Structure formats: C-alpha cells, structure tokens
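> 3D model of this:
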Amino acid sequence: MNYKDDVFVSVNGESFQIQRGVEVEVPEYIAEVLRHSEEQDAHTSLLIEQAVARAEKAE
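The predicted model follows:
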C-alpha cells in the first residue's frame, strides 16, 4: 500500500506525528508499534490477494 499522509502514533498518552519518507528517531515502543502496523498491512494485503484469487477461480 502506498500512503502519503503523516503517520500518527499514540501510546499511553504520548503522541508522535511522523512524516513519511523522513528518517527520525523514536523511542523503541513507538518503533515497535510501527513495525506491527507494517506487519499487519502486509498480512492484510496477502489476505486480499488470496480472496481475489479465490473469487477469480470461482468465476
């Protein structure tokens, strides 16, 4: 997926707004949230591809 807006992350009331494409330093717990988000995006993309393949096969 290609996103263009900034990334907003909030953990326990501490918030970060991160501009895409800009390298920044963040606390490890924020980096972990961002990693999990990327993993979920990848997993969702895979599920969508599988669903499309099943639908095309059923046609």
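
> please count neighbours and contacts with C-alpha atoms only from this point.
Will do.

> and for residue 9, the neighbour number?
15 (other Cα atoms under 10 Å).

> what sits against it?
The neighbourhood of residue 9, defined by Cα atoms under 8 Å, 6 or more residues apart in numbering, consists of 15-17, 30, 33-34.

> filter those to the buried ones?
In terms of neighbour count (16 or more other Cα atoms under 10 Å), the buried residues within these are residue 30.

> now intersect the contacts of residue 9 with the helices, please.
Counting by DSSP state H, these place 30, 33-34 in helices.

> another one to check against the first:
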Amino acid sequence: MLMDDDLFSSRPEDPLASLARQDLDPLSQHELDERIAALEAEIARVRAHSEAVAKHRSAADALFKR
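This next block holds a predicted model:
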C-alpha cells in the first residue's frame, strides 16, 4: 500500500542517480563529446569548491585551536 509520503516525497530524486540511469544509445558522437565536456566542467567546479571548503575549515581550525 502506498502512503501519501511515497507519492509526494519532499525529497527530490538524486540527480547523479538519474544521470547514471540515462540511456546513452540515442546520443550522437557529438552529443556524447558535449556531455563529457559538461561533466568535466562540473567535476572541475566541484573540485574547486571542495578545495575552498577545505581551506575554510583549515582556517577555522587554526583560529579556534587551543
């Protein structure tokens, strides 16, 4: 039996899981190359943000170190 919470989840689907399930067969070589470029750009963006978070954390740790 489905509950209302199952039908109207307040939690959106994980975009990475959705991306991984997409069928790549209909895409042309050009579309695949564009997809790879977009994913590489997203990886670079996430890495840069991760580095900024690490630097911020390190600065906070140094500030509050006893």
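
> can you give me the TM-score here?
Once superposed, chain against chain, the TM-score is 0.61 (TM-score structural alignment, normalised by the length of the first structure); 44 aligned residues with a Cα RMSD of 2.0 Å.

> hmm, back to that, could you dump the ones in helices among the contacts of residue 9 of the first structure to a markdown table with distance to residue 7 of the first structure?
As requested, those are exported to a markdown table (distance: Cα to Cα, whole Å):
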| residue | distance to residue 7 of the first structure |
| --- | --- |
| 30 | 11 |
| 33 | 11 |
| 34 | 9 |
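
> can you classify the most centrally placed residue in the second structure by secondary structure?
Centroid-nearest residue in the second structure, with Cα atoms, centre = their mean: residue 16, separated by 6.0 Å. Classification of residue 16 of the second structure by DSSP: H, G, I helix; E, B strand; the rest coil places it in helix.

> so it versus residue 22 of the second structure, what's the distance?
Using Cα to Cα, to the nearest Å, residue 16 of the second structure is found at 10 Å from residue 22 of the second structure.

> and residue 47 of the second structure, by the same measure?
24 Å.

> buried residues of stretch 27-44 of the first structure, list them for me.
Within stretch 27-44 of the first structure, the residues that count as buried by 16+ other Cα under 10 Å are residue 30.

> if we can go back for a sec, and of the contacts of residue 9 of the first structure, the nearest to residue 8 of the first structure?
If you rank the contacts of residue 9 of the first structure by distance to residue 8 of the first structure using Cα to Cα, residue 17 comes first, at 4.5 Å.
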